[in-house]
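predicted model and sequence below, questions to follow.
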Amino acid sequence: MWVNCRRYAVQAHNIGCYKTQQRPWVRQLEATYDVIVKECGLFVDQKRPFLGATPDGLVGDDTLVEMKCPYAARDLTPLEGVRKKKKIL
């Protein structure tokens, strides 16, 4: 079901840096916050099955991870992003 639902969607991982950078970003997140990010798939709302979410990972029972590849921060290091208030970790 997950593959069929995402087939026609425009996804960041189809566009560029996401394909090559997601694992290093996840490893950096795990090391920085001392957490384990578990892979996951599609979550569908039981009451409204037309609503769904595909987070990039889960931390524990109550936290999800959504990675972004912001064009506005493309030339910044994580530290520069924090200083300029752009979340790029």
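That came in fine, so what should we check first?

only C-alpha atoms from now on, for both contacts and neighbour counts.
Noted.

would you mark the buried spots in the longest helix anywhere in the chain?
Scanning the chain for the longest helix, with DSSP state H as the assignment, gives helix 17-33. Buried positions in helix 17-33, judged by neighbour count with 16 or more other Cα atoms under 10 Å: 18, 22, 25, 26, 29.

try this one next to it:
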Amino acid sequence: MFDPSTETDPDFDLDIKDEVEEECLKFGPVKHIFVDKNSKGHVYLRFDSVASAANCQRAMHGRWYARRCISAIYMRPQEYEAKFGSS
């Protein structure tokens, strides 16, 4: 969703987190969100339910954000928990 090499504000991740959370709350409660500043632009979300996650994934995949096409893919719960703990 972003290119860290072009970001100039040290807190850019907080702006992206707020924008993504605001958009994704339309699909249901978001339990956890993380903007990985040290990635190629990854933002991780965990929803309250599978239905909310599925609806958000369908709506976001292929959309554009800051001149970048969003690739919204699922992570298995076990992978998410290994990365972030049980959030």
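Arrived safely. Since we're looking at a predicted model, the values are computed, not measured.

what would you report as the TM-score here?
The TM-score (TM-score structural alignment, normalised by the length of the second structure) is 0.31; 53 aligned residues with a Cα RMSD of 4.9 Å.

circling back to that earlier point, helix or strand right after the longest helix of the first structure?
Downstream of helix 17-33 of the first structure, the first helix or strand assigned by DSSP states H and E is strand 43-44.

now do that following strand: which elements does it pack against?
Secondary-structure packing of strand 43-44 of the first structure (3 or more Cα pairs under 8 Å, 6 or more residues apart in numbering; DSSP states H and E): strand 52-53.

and the strand it packs on, what does it pack onto?
If contacts are counted by 3+ Cα pairs under 8 Å, 6+ apart, strand 52-53 of the first structure sits against strand 43-44.

show me the contacts for residue 79 of the first structure.
Shown in contact with residue 79 of the first structure (Cα atoms under 8 Å, 6 or more residues apart in numbering): no residues.

from residue 4 of the first structure, how far out is it?
Taking Cα to Cα, to the nearest Å as the measure, residue 79 of the first structure falls 38 Å from residue 4 of the first structure.
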